[in-house]
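J.: here's my sequence, what's the structure:
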Amino acid sequence: MPLPEQGAGIAAERVALAAALGKVRDQISSGIDSALRRGATAESDIFAAHLALLDDPELLAAAENDIAAGRGAGFGFRRAVRAQCAILAGLGNQLLAERVADLKDIERQVLVALYGEPEQGPELFDASILVAEDLAPSALTRLPRGKVAGIITAAGGASGHVAILARSLGIPALVACGPSALALEQGQTLVLDARAGLAHPRPGAADLAAARAEIEKLEARRRMMQASANAPAITVDGVAIEVAVNIANADDAREGVAHGADAVGLLRTEFLFIDRRDAPNQAEQTAAYQAVLDALDGRNAIIRTLDVGGDKDVPYLQLPPEPNPALGLRGIRTGFAYPDMLDTQLRALLAVKPLSRLRILVPMIADVGELIRLRERIEQLAGEMNLSERPQLGVMVEVPSAALLADQLAKHADFLSIGSNDLTQYTLAMDRCNATLAARIDSLHPGLLRLIAIAVDGAKQHGKWVGVCGAMASDPQAVPVLIGLGVAELSVSPRLVPEVKSLVRGLSRRHCEEEARRLLTLASPQAVRGRVTELWPGA
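T.: Here you go, the predicted model:
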């Protein structure tokens, strides 16, 4: 996009840039809200990282310097972005170099906001393999999912946000293929095998026949898994593992049932509170929660109390600005800070029927005192409502102290549910919204596995079960490890339920237990994954 180098006046260019930044900030925030409502945690985390890049003070200061020198806002912003890109690309660190794509995505969005030149989307066939130098994460999320059969990029990397997003969307992708990828022609037939890391640019009749046969084989396997999805997931040595579903609303609940989910393992209630001017009242909340239970056809539902703060902003709460939101007011801490809002949600939950199918999950519990305080409040409210039943109450294990104190928490909780996304970031001291650390945040880190083992052992002392509702439960390589550590429930996205159930049915828990304890002695997540590949090559 050609840009005017000279500005129309310092004041005018400053106003224009501020307006463009505000517009893009609102767009990214809307993207985060939308992803949270759909339960797309990978997408929301990536957009949260983009929001941080947009507000980078060094980037804005460099653009401001160019504006002060008489240059145009767009010209200055592009120069500031490209200077940072050059620094990152020249550091010789692949992880940092891959953040260049995120910066260029921010640049593109700001320039479009400034000059009103939205990009034309690519022409797509019914089953297109999209080829590009690189893709902007924001552009990928706007593509019509039904028409994108695969992605090939010349640049990027396995830890880049496009690769992460493609995996979360279930789109086969090859990244960092080099300049030769750009020689592919519009409309040519191409065979892409992302699992093998290969693309055949000139397939013959035999190649196409083999590819179609493999696609049919995979589709037949998918149909087979779906056909048995409603059956329980029982290991070869007779241990039942509950495979539940992570959802955000009643529509997700129905999709989970259609895919064979045994229960709802996590209903995020944030979708009711975000993107609005005030908090939902009790009746609105009860109607939403009841709709979820009604959609489950007798199955149980774990509903998490509001988890905002950190990277999830609710403007009407007017939470104070924090230098490190992930360590500040979030989860149950926010609930205790706004007791009226917490009481409204608890009353709304206690009003659903039947309460025997409801399990309330509390986020960000750090010690047993917080849990006792909440249980006592639930008891008080239930008494005021003249209820004879009580729902089960669970603790979301997201901070290391909760895992280490699981034996204490399990005395007062009915179950524990490991939020592996947050537990991983707090254990490794790596912000999951930090783009430069994306490839190093691995839930199969031995330190995290040891914490999970401690949590499960602590819960067992009081006969309580432990589930996993974070992304780790959806990782095929993590499933045998979690079963081996004693996890009794895995909660995943709806479309993954049949696959996870099928995987569980091929495992022996006794074998998983024997090997999982050995994995705790390894020194790195790479070593763990390598050993898992040897033990369970199909995972």
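J.: for the rest of this, base every contact and every neighbour count on C-alpha atoms.
T.: OK.
J.: for the helix or strand hosting Leu293, which positions count as buried?
T.: In the assignment (DSSP states H and E), Leu293 maps to helix 282-295. Using 16 or more other Cα atoms under 10 Å as the test for burial, helix 282-295 gives Gln282, Gln285, Thr286, Ala288, Tyr289, Gln290, Ala291, Val292, Leu293, Asp294, Ala295.
J.: another sequence for comparison is provided below:
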Amino acid sequence: QPATAASAGARTLVGVCAAPGVAVGTLVHWSDAEIVPPELASGSLSAESRALDKAIAAVDAELNSAVRAASQRGAIGEAGIFTMHRVLLEDPTLVDAARDLISLGKSAGFAWREAIRAQIAVLGKVDDPLLAERAADLRDLEKRVLRLLGYANTAARTLPDEAVLAADEFTPSDLATLDRSRVTALVMARGGATSHAAIIARQAGIAALVAVGDALHTIPDGTQVVVNAGEGQLAYAPSALDIEHARSERLRLEGVREANRLTSQEAAATRDGRAIEVAANIATLDDANAAVDNGADGVGLLRTELMFIHRQAAPTVEEHRQSYQAIADALAGRTAIIRTLDVGADKEVDYLTLPPEQNPALGLRGIRLAQVRPDLLDDQLRGLLAVRPAGAARILLPMVTDVGELVRLRARIDSFARELGRTEPIEVGVMIEVPSAALLADQLAQHADFFSIGTNDLTQYTLAMDRCQPDLAAQADGLHPAVLRLVAAAVQGAEKHGKWVGVCGALAGDPLAVPLLVGLGVTELSVDPVSVPAIKARVRNLDWQQCRQRAQDALALESAQAVRALSTAVWPLD
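T.: Okay, the predicted model is just below:
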């Protein structure tokens, strides 16, 4: 039985788990004051320009070293993050914008900061976590270059032996300079579970909490704390017994992780023989390799947004094909479910001129974008249809709200297949992330081959709560009975027509949610690649008939907390 986070005497803050684990340590506030370089150049224009070029080259060399070091450690995802940073650093529009400002008499540091901020302004307000992460990457590059221009102290911080680092948000370069042997956990006031800092923390085995809120900054530096990331809790002023429990729990979890890793390549089924596919959510070729290494049965969600941003023009059909074909090849026979472009009109991609919206979460998102820019979706669909072999890719359509949208899109897919001379059918699935889609699942299942439930958006739209809002993050819980009832409705609608249902949202990787999802009839769980071994192990310890009975009980409960209490009582965490 896992220890609870803390005794009644300890005070507790609640956040969202970004990397599981239990940690004990000393809280260290990682304050990185904003760097404000002087606006006007102190030297000649050519000197400022040379200084910027030299700093950019030095950062590129740093990133190259970081890629090599991560690759040697086997941290594939981390290597991919720093490779992406090199691509962003070499973006000619960014460097040209900075040079233009230098030519107007601005300092190299000011010019770089302004050029970066202009791009961040485009992405920073984005509701899509993948695109918001690009804004975080740009902030990281801003900081790196300014440091090398001499505007900040680059000396490494000295940390206590067991440090729990606290910050508003961490960037990959923050974590690259840390002595990781001394860091037991990361705690962030903001940020999301998909951030690059969270990915690096998961791969390094460092517990991480996000969206804790501003109360984090009120805990004094040097306070002893216990972090139970899996339960979303940070306890400060813990008792000696709390600390002892947390230390023993941490050792036990390390043993469990190793045992799960050894069985990760085997298929997962419940004790009474219900087979459950455990797939991976990915965005890049590096992620695909990580998925295979961690034993994923396939890719349950390939997010394609990165294909469309930081470009001067939309990707061509051939660029789409090559990108998806490379991932299909890396999966070595496993199937990839590829989601079509899911961005909204709350951002300005250079070639995507859309009107601003007051409420982008309810606007031109997902396939609705095809109403104003059908060419973007058409080219992507043509690229997907060209992936070989025929069964290597399935198409997943985001933000479908009713059957009419699906019928029109299937007709387009069929016509493109005929154009390409493709005779083999391609499976087309629908994301269930809008409540109307869950309620009309029986109609959609007549025309879709499968459903994939996006529990992040489904929760947001059902509860009218933004899960990236720190004050609401703990309440925007996918185990709310209203969300589970919509999951049940989607499964029942699918079963009427013999179709299968997967879950690709955060709930699929939540150990307390897994038995309930399996009990409601979900047969595929798609999770972060590093979570695959633990979720497979969780499935193998379940009895499907018991899951079915208790899932029905959960639907009658009144709150997410009550559902979590039920799940914890029936299926204690490993």
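J.: hmm, back to that, now the helix holding Leu293 of structure 1 on structure 2. Mean distance?
T.: Aligned to structure 2 and superposed, helix 282-295 of structure 1 gives a mean residue distance of 0.6 Å (mean Cα distance after the TM-score superposition for structure 1).
J.: tell me, that helix lands on which residues of structure 2?
T.: The aligned range for helix 282-295 of structure 1 in structure 2 is 317-330, by TM-score structural alignment.
J.: which outside residues touch the matching stretch?
T.: Applying Cα atoms under 8 Å, 6 or more residues apart in numbering, the contact partners of stretch 317-330 of structure 2 are 284-285, 288-289, 307, 334-336, 379-380, 382-384, 386-388, 392-393.
J.: any idea what Thr521 of structure 1 aligns with in structure 2?
T.: Taking TM-score structural alignment for the superposition, Thr521 of structure 1 sits opposite Ala556 in structure 2.
J.: that match: neighbour count?
T.: 12 (other Cα atoms under 10 Å).
J.: now the strands for structure 1?
T.: Secondary structure of structure 1 (DSSP state E): strands at 128-132, 148-153, 173-174, 191-193, 198-200, 233-234, 240-247, 264-268, 301-304, 358-362, 392-397, 415-418, 465-468, 489-492.
J.: mean distance between the fifth one and structure 2 after superposition?
T.: After superposition onto structure 2, strand 198-200 of structure 1 sits on average 8.5 Å from its aligned residues (mean Cα distance after the TM-score superposition for structure 1).
J.: buried ones in that strand, by neighbour count?
T.: For strand 198-200 of structure 1, the buried set under the neighbour-count rule, 16+ other Cα under 10 Å, comprises Ala199.
J.: packing partners of it?
T.: Helices and strands touching strand 198-200 of structure 1, by 3 or more Cα pairs under 8 Å, 6 or more residues apart in numbering; DSSP states H and E, are strand 191-193.
J.: again with the last one
T.: Under the contact definition 3+ Cα pairs under 8 Å, 6+ apart, strand 489-492 of structure 1 sits against strand 240-247, strand 264-268, strand 465-468.
J.: could you redo the ones you listed as a markdown table and give each row mean neighbour count and distance to Leu423 of structure 1?
T.: Converted to a markdown table, those look like this (neighbours: other Cα atoms under 10 Å; distance: least, Cα to Cα, whole Å):
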| stretch | mean neighbour count | distance to Leu423 of structure 1 |
| --- | --- | --- |
| strand 240-247 | 26 | 17 |
| strand 264-268 | 27 | 16 |
| strand 465-468 | 25 | 11 |
